[in-house]
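Student: Build me a model from this:
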Amino acid sequence: MPLARTGELITRAAQAHSAVAAFNIITLEHIEAVVTGAEAAGTPVVLQVSENAVKFRQGRLLPLARAATAAAERASVPVALHLDHVQGDDLLRQAPDAGFSSVMYDAARLPYADNLAATRAAADWAHTQGLWIEAELGEIGGKDGKPPLDAHAPGARTAPDQARAFVAETGVDALAVAIGSSHAMTTRTAALDHDLLKRLAAALPVPLVLHGSSGVPDTGLAAAVTGGIAKVNIGTALNLALTGAVRDHLAAHPEAVDARPYLRAGREAMAREVKRLIGVVEGARR
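Tutor: Model (predicted):
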């Protein structure tokens, strides 16, 4: 089927008091695994390409985007394509022609006023292109001469009043909030601030997004969806599944030189994890 639109998937999920799982992809095996897992779960999914993934692919967006589009068009479930953690305007402007219906513009590293100005400019341009745009806001440092606090730094939190003003002034369509998760966690020990999430959900008129979900236990993820999260971003969990399966295969077959058997094992492990995590997300209701 044709590429789905991220905004439509997230809007429907939010209206149904549920959430959509969005998985970061790096290789063709990631793409195939996410689509296979989503088909097994029978639910829509979002394929995400981050700016770091583009850098890994030698700065080229189109090869991965074209592969994702081809997989989406053959899928039996709706699949959307999202450009994640974009910091450069050049990459942002490649999104529409590459098949993306949405983008996460990441200026959260900047002081609040600069974040707001940059995000507002990105949102204005994105909306002229028909793009749904997500932004990110953590509790901002910068007081007493200290640098801005990264939205995923330990202790970072999004202040509801500031978030409400930020959304109103930038016009973004969704907001990633800092409530205790962190990127690249390899242990599932993150403790989310569910009381803060409840206050953010009450304060904001747009869908909320959870980044760093790989480090959150299943019970925490389900509670986050119940509390108001409508988009759940997952990346490291797939890399853990892939790497673990490849290591196991090579340990059992030290003579192996053909990449296909161990990549198949990695792809299958990722697909199982995708299906499982979708079940966690889909099983939660607000």
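Student: contacts, neighbours, all on C-alpha from now
Tutor: Noted.
Student: and stretch 11-19, how far apart are its ends?
Tutor: By C-alpha to C-alpha, to the nearest Å, the extent of stretch 11-19 from end to end equals 9 Å.
Student: Could you do stretch 103-116 as well?
Tutor: 16 Å.
Student: got the buried residues for the helix or strand hosting His30?
Tutor: If you go by DSSP states H and E, His30 is part of helix 28-41. Going by neighbour count (16 or more other C-alpha atoms under 10 Å), the buried part of helix 28-41 is 29-41.
Student: so can I have TSV of those residues showing distance to Glu169?
Tutor: Shown next, in TSV, are those (distance: C-alpha to C-alpha, whole Å):
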residue	distance to Glu169
Glu29	40
His30	36
Ile31	35
Glu32	39
Ala33	38
Val34	35
Val35	36
Thr36	39
Gly37	38
Ala38	36
Glu39	39
Ala40	41
Ala41	38
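Student: Max pairwise distance over the residues you listed: which two?
Tutor: Largest separation among those by C-alpha to C-alpha: Glu29 and Ala41, giving 18.1 Å.
Student: run this one through as well so I can compare:
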Amino acid sequence: MPLAATGELVGRAAAARSAVLAFNVITLEHVEAVVAGAEAAGAPVVLQVSENAVKFRQGRLLPLARAAVAAAERAAVPVALHLDHVQSEDLLRQAPDAGFGSVMYDASRLPYAENLAATAAATEWAHARGLWIEAELGEVGGKDGRPPLDAHAPGARTDPAEAHAFVTGSGVDALAVAVGNTHAMTERTAALDHDLIKRLAGALDVPLVLHGSSGVPDGELTAAVSGGIAKVNVGTALNLALTGAIRGFLAARPDVVDCRAYLTAGREAMAERVRRLIEVTGTPSAAPAS
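Tutor: The predicted structure follows:
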């Protein structure tokens, strides 16, 4: 089917008081696994390509983007394509022609006023080209090898009043918030600030996005969605599933050299992780409402 629109999937999830899952993909196996897991769950999904993934692919966006578009168009469930954590203006401007319908513009590293100005400019450019745009306020730690912030450090939590002013001033369509979540966690031990999530949901008229969800236990994820999170980003959990399956396969069969054998095991493990997380977060069915 044609590419879905991220904004429509997130809006539908928010209206149903649930969330749509957005998975970061790095290889073709990631793409295939996400689509397979979403089909098994019977739910829509978002494929995300981050700026770091583009750097890994030698700075070339199109090969992975074209593969993702082809997989989405052949999927049995709606699949959207999202460009994640974009800091490069050049990469931002490649998004529309590469098939992306949405982008997360990340100026959260900047002081508030600079973040607001940069995000507002990016939003104006994106909206003129039909792109749905997400931004981040508050610092979700753990990105690019940086340690997570202390819970009491400045910027470690998104302030509701500041978030309202930021969304109003920038015009973004969704906001990624810092509520105790951290990127790149390999253990599911994060404890979220659920009171803050509810206050943010009450203060804003745009959907809330949870980054760093790989380290969030099932119960915490379910509660976060009930509190107002409408888009849940997952990356590290797929890499854990992929790497674990490959290590286990090669430990049991050290004679195997055909990568298709162990990549199949890795792809299947990622697909199952996708299916399970969709189940946990209650993503609405891909079936049209009757």
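Student: On the three-state scheme, Ala284 of the first structure is what?
Tutor: coil (DSSP: H, G, I helix; E, B strand; the rest coil).
Student: what about it, neighbour count?
Tutor: Neighbours of Ala284 of the first structure under the rule other C-alpha atoms under 10 Å: 18.
Student: Surely Glu158 of the second structure and Gly180 touch.
Tutor: Glu isn't right for residue 158 of the second structure; it's Thr. No - if you go by C-alpha atoms under 8 Å, Thr158 of the second structure and Gly180 don't touch, sitting 9.7 Å apart.
Student: So for these two, which residue has more residues nearby?
Tutor: Shown here are Thr158 of the second structure and Gly180; by other C-alpha under 10 Å, Gly180 has more neighbours (25 against 22).
Student: so which strand or helix has Ala245 of the second structure?
Tutor: helix 236-252.
Student: Flag every buried residue along that helix.
Tutor: Neighbour-count burial for helix 236-252 of the second structure [16+ other C-alpha under 10 Å]: Thr236, Ala237, Leu238, Asn239, Leu240, Ala241, Leu242, Thr243, Ala245, Ile246, Arg247, Phe249.
Student: Just give me the mean distance for that helix relative to the first structure.
Tutor: With mean C-alpha distance after the TM-score superposition for the first structure, helix 236-252 of the second structure departs from the first structure by a mean of 0.3 Å once superposed.
Student: list the buried ones in the following helix or strand past that helix?
Tutor: Downstream of helix 236-252 of the second structure, the first helix or strand assigned by DSSP H and E is helix 259-281. Of all the residues in helix 259-281 of the second structure, those buried under the rule 16+ other C-alpha under 10 Å are 262-279, 281.
Student: Helix 259-281 of the second structure against the first structure, how far on average?
Tutor: With mean C-alpha distance after the TM-score superposition for the first structure, helix 259-281 of the second structure averages 0.3 Å from its match.
Student: How far off centre is that helix?
Tutor: Distance of helix 259-281 of the second structure from the chain centroid (C-alpha atoms, centre = their mean, to the nearest Å) equals 17 Å.
Student: Could you give the number of residues near Pro205 of the first structure?
Tutor: Pro205 of the first structure is flanked by 14 other residues according to other C-alpha under 10 Å.
Student: residues near Gln15 of the first structure, how many?
Tutor: Using other C-alpha under 10 Å, Gln15 of the first structure has 11 neighbouring residues.
Student: Give me the distance between it and Leu9 of the first structure.
Tutor: With C-alpha to C-alpha as the criterion, Gln15 of the first structure and Leu9 of the first structure are 10 Å apart.
Student: just Glu268 of the first structure next, same as before
Tutor: Distance, Glu268 of the first structure to Leu9 of the first structure, using C-alpha to C-alpha: 26 Å.
Student: same deal with Ala256 of the first structure?
Tutor: 42 Å.
Student: How about the contacts made by the nearest residue to Pro207 of the second structure once chain neighbours are set aside?
Tutor: Excluding its sequence neighbours, the residue lying closest to Pro207 of the second structure (C-alpha to C-alpha, 6 or more residues apart in numbering) is Ala174, at 4.9 Å. Neighbouring residues of Ala174 of the second structure by C-alpha atoms under 8 Å, 6 or more residues apart in numbering: Ile133, Glu134, Ala135, Val206, Pro207, Leu208, Val209.
Student: Export those residues to a markdown table and append columns for distance to Pro2 of the second structure, secondary structure and neighbour count.
Tutor: Below are those laid out as a markdown table (distance: C-alpha to C-alpha, whole Å; DSSP: H, G, I helix; E, B strand; the rest coil; neighbours: other C-alpha atoms under 10 Å):
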| residue | distance to Pro2 of the second structure | secondary structure | neighbour count |
| --- | --- | --- | --- |
| Ile133 | 20 | strand | 25 |
| Glu134 | 22 | strand | 28 |
| Ala135 | 26 | strand | 30 |
| Val206 | 25 | coil | 21 |
| Pro207 | 24 | coil | 23 |
| Leu208 | 26 | strand | 27 |
| Val209 | 24 | strand | 26 |
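Student: Could you export the residues you listed as CSV, including distance to Ala190 of the second structure?
Tutor: CSV is the format used below for the contacts of Ala174 of the second structure (distance: C-alpha to C-alpha, whole Å):
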residue, distance to Ala190 of the second structure
Ile133, 27
Glu134, 23
Ala135, 22
Val206, 24
Pro207, 21
Leu208, 18
Val209, 16
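Student: Could you name the specific helix or strand carrying the most centrally placed residue in the first structure?
Tutor: Ranked by distance to the mean C-alpha position of the first structure (C-alpha atoms, centre = their mean), the top residue is Asn233 at 3.1 Å. Secondary structure assignment for Asn233 of the first structure, by DSSP H and E: strand 229-234.
Student: in a helix, that's where Asp161 of the first structure is, yeah?
Tutor: Yes - secondary structure of Asp161 of the first structure (three-state DSSP): part of a helix.
Student: Could you report the neighbour count for it?
Tutor: 12.
Student: Give me the neighbour count for Val20 of the second structure.
Tutor: Using other C-alpha under 10 Å, Val20 of the second structure has 28 neighbouring residues.
Student: Was I right to think it contacts Val45?
Tutor: Yes - the pair Val20 of the second structure and Val45 qualifies as a contact (C-alpha under 8 Å) at a distance of 6.3 Å.
Student: can you tell me which residue in the first structure aligns to Thr188 of the second structure?
Tutor: Careful, residue 188 of the second structure is Arg and not Thr. When the first structure is aligned by TM-score structural alignment, Arg188 of the second structure is paired with Arg188.
Student: Need the nearest residue in space to its match, chain neighbours excluded.
Tutor: Excluding the flanking residues, the one nearest Arg188 of the first structure by C-alpha to C-alpha, 6+ apart is Gly215, at 4.0 Å.
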